[in-house]
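Colleague: Give me a 3D structure for the following:
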Amino acid sequence: MTNPVTILTATVAALALAGCAASDNANGPTVISYDHGALDTLLELGVDDQILALPHQGLPEYLEGMQARLPDAGSLKLPDQELIGQLTPGLVLMTGRQGAELQVEVARLAPVRDVTLPEGDYREAVNARVTSLAGYYGLEAAAGIKLDALWQHVAEQKAAVPAGSTVTVVTHNDGNLSLRSEPVVYELLDLTAATVPDAVQPVTRGERTFYPVTADILADMAPDTLLVVDRSAAIGGEPLAPQALQSTLNQAGASTRVVVLNPGLWYLSGGGLQSVRLQVDEVVDAVR
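Modeller: Model (predicted):
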């Protein structure tokens, strides 16, 4: 049986190809982006004037300066389709966060491009997406220079990290914690993960698999640094109380330091020329 998601994705691609050429101008397509990493890449490449609108709801701090001069395009989960129809962008950037069915709906209004990061090596995935976005504006050479500078910065920051320290990354969601396989931490910076006890078992919900942990389990793991990506805080929910978690770990005899990362940057963004650099810097500051 044919996978309905495959059909939806193919439909989006066909609609995008049909409309993209007509919507482009001499400088490349005008854009509305529902992926903040793609947006910060376009900003870093200097094509600000081609951005027509952006989702204001939940906008990460590092992009908040854009709100004053661009209209509100909705949220990452609920794009403002009426606005898209009014502005008729040359390109709407979306990801799996919006879902294939919503991409098809938006593709009836304007060409859609799915900019979800490819699976596999994280650095290569970032390279591929940045280069691809730059190609719409003839800026591949500039993108290469930007990427070289980014990876040089990552290498310098990696060298500044103390040897031998262990790190655990967790996601906080409504009072619950789960282990997070964070490529910026474990691939780009090559930090050592604390050993996970055999008692930690996966839990599958729909297409997602989680590895729930408790403060007691984290105390047994005893990483030097515990990095928290606070999903609840990022989407307007009740944030984690880091002092309470820190106290529990201390009482259990763990010398772990709890650091809550910037919620919007880590849960709602990433994979862009600006966001990767900001994430690397935040992690290195946390573990030094």
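Colleague: switch to C-alpha atoms for all contacts and neighbour counts from now on
Modeller: OK.
Colleague: Please list the residues outside the particular helix or strand that has residue 148 in it that contact it.
Modeller: Residue 148 is part of helix 140-159 when elements are defined by DSSP states H and E. Residues outside helix 140-159 that contact it (Cα atoms under 8 Å, 6 or more residues apart in numbering) are 45, 127, 130-132, 134, 188-190, 273, 277, 280-281, 284.
Colleague: Show me where the stretch 101-250 of the chain has its helices.
Modeller: Chain-ordered helices for the stretch 101-250 of the chain, with DSSP state H, counting those that start in this stretch as the definition, fall at 122-135, 140-159, 183, 215-221, 231-234, 242-251.
Colleague: deepest of those helices, which one?
Modeller: helix 231-234 (a mean of 20; mean count of other Cα atoms under 10 Å).
Colleague: same for that helix, what does it pack against?
Modeller: strand 166-173, helix 263-267 (3 or more Cα pairs under 8 Å, 6 or more residues apart in numbering; DSSP states H and E).
Colleague: and the shortest one, how far out from the chain's middle?
Modeller: Put plainly, it is helix 263-267. What separates the centre of helix 263-267 from the centre of its chain is 7 Å, taken as Cα atoms, centre = their mean, to the nearest Å.
Colleague: To compare with the earlier structure, here is another sequence to fold:
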Amino acid sequence: MNKKILLSTLIAFTLGLSGCQSSITVNPDNKQTVVVPKSPSKVVVMNYGALDTLDALGKGSIVVGTPLSVLPSYLEKYKSVSDTGSMKEPSIDAIKQVKPQLIVIDGRQASRTEELSKIAPVINLSVDVKNYLESTKNHINVLADITGTEKKAEDLIQLLDTKVTNAQAVAQASHKKAIVAIHNDGKMILINGSSSAALIHDVLKVKRAVPLTPQPSGKPKPTFIDNSYISKVKPDIVYVVDRSKAIGQSAMKNDFLNPKVLAKSKTEVIYLTPDLWYLSGGGAESLDRQIDEVINALK
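Modeller: Model prediction:
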């Protein structure tokens, strides 16, 4: 190689190194160790809970892409960023085009981790259902460490801890027992072991109308909720997560459950905000909103 070309290459390489951002190692939920850039300026966020956490940390401006087709209404301010595909099918081309320094995913995109890692470091911030609150706080801290907003995260977590404690007091003082259900394509199914149920029953301490029982191996048989089920169980509250409405399909009909059956069983149906509960959750802002929706039904 020509000495002048070699010298120019070495200088460019050295300048490139000096211009590189520093990096940190993160290990969300003690399940993955990933080296990521410190204070990235361009981040693709496929996980809406992570998106609302970055927003709460005051770092929403670094988000350059997210799925837009089902963007939750409380995150509408981000509809101007690049559309990076659907929740289950990230657009590799669209993500490449925005040249992210970091990609944040959840379980919906986990199978694409290897492919996405060829573009930029990837961290999976899926909520741990068995440790919902601690997992959420851990994710807030991870994103704060990456963005240099540790003090803001400390304040957010303190506020959430206080809110959870107050909510638990309301739930424990209430006589009301609840079930959590999901509506999908004209059917309503009990989701007693879901992340939504974990938040409502395990974190916020809302009393269960149906005990949580160990699930057999393999695909569990669904428990369908209908008028007969309500008459038998007589829950005080049915919290409904409407999946169909969240993804733009036909919402659950208001008379899905017979009003006379509900009145006789003294059961109230609470329709949770669909896109908040089905598409998001596990974030600083989403958790705050979810607590309000659950506890307001107990007052």
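Colleague: Any idea what the TM-score comes out to?
Modeller: A TM-score of 0.82 describes the superposed chains when it is computed by TM-score structural alignment, normalised by the length of structure 1; 262 aligned residues with a Cα RMSD of 2.5 Å.
Colleague: Minimum distance to residue 31 of structure 1: which of the helices and strands packed on helix 231-234 of structure 1 has it?
Modeller: helix 263-267 (21.0 Å; Cα to Cα).
Colleague: Taking strand 166-173 as reference, get the angle to the helix or strand following the closest one.
Modeller: Remark: after helix 263-267 of structure 1, the chain's next helix or strand is helix 273-287, criterion DSSP H and E. Helix 273-287 of structure 1 and strand 166-173 are oriented at 120 degrees to each other (axes from the mean of the first three to the mean of the last three Cα atoms, to 10 degrees).
Colleague: Pull up the aligned stretch in structure 2 for helix 273-287 of structure 1.
Modeller: Using TM-score structural alignment, helix 273-287 of structure 1 corresponds to residues 284-298 of structure 2.
Colleague: That stretch: which residues count as buried?
Modeller: Neighbour counts over stretch 284-298 of structure 2 (16 or more other Cα atoms under 10 Å) mark 284-291, 293-295, 298 as buried.
Colleague: Not counting sequence-adjacent ones, nearest residue to the residue mapped onto residue 40 of structure 2 from structure 1?
Modeller: For residue 40 of structure 2, the equivalent position in structure 1 is taken to be residue 28, counting by TM-score structural alignment. Spatial nearest neighbour of residue 28 of structure 1, excluding adjacent residues (Cα to Cα, 6 or more residues apart in numbering): residue 137 at 4.8 Å.
Colleague: Surely the one you found is in contact with residue 27?
Modeller: Yes - here residue 137 of structure 1 reaches residue 27: they are 6.1 Å apart, a contact under Cα atoms under 8 Å.
Colleague: Tell me which of those two has more neighbours.
Modeller: The neighbour comparison of residue 137 of structure 1 against residue 27 (other Cα atoms under 10 Å) goes to residue 137, with 18 against 12.
Colleague: mind listing what the aligned residue in structure 2 for that one touches?
Modeller: In structure 2, the residue equivalent to residue 137 of structure 1 is residue 147, according to TM-score structural alignment. Under the criterion of Cα under 8 Å, 6+ apart, the neighbours of residue 147 of structure 2 are 38-40, 59.
Colleague: Name the nearest of those residues relative to residue 101 of structure 2.
Modeller: Closest to residue 101 of structure 2, out of all of those and judged by Cα to Cα, is residue 40, at 6.1 Å.
Colleague: How is that closest one assigned, secondary-structure-wise?
Modeller: coil (DSSP: H, G, I helix; E, B strand; the rest coil).
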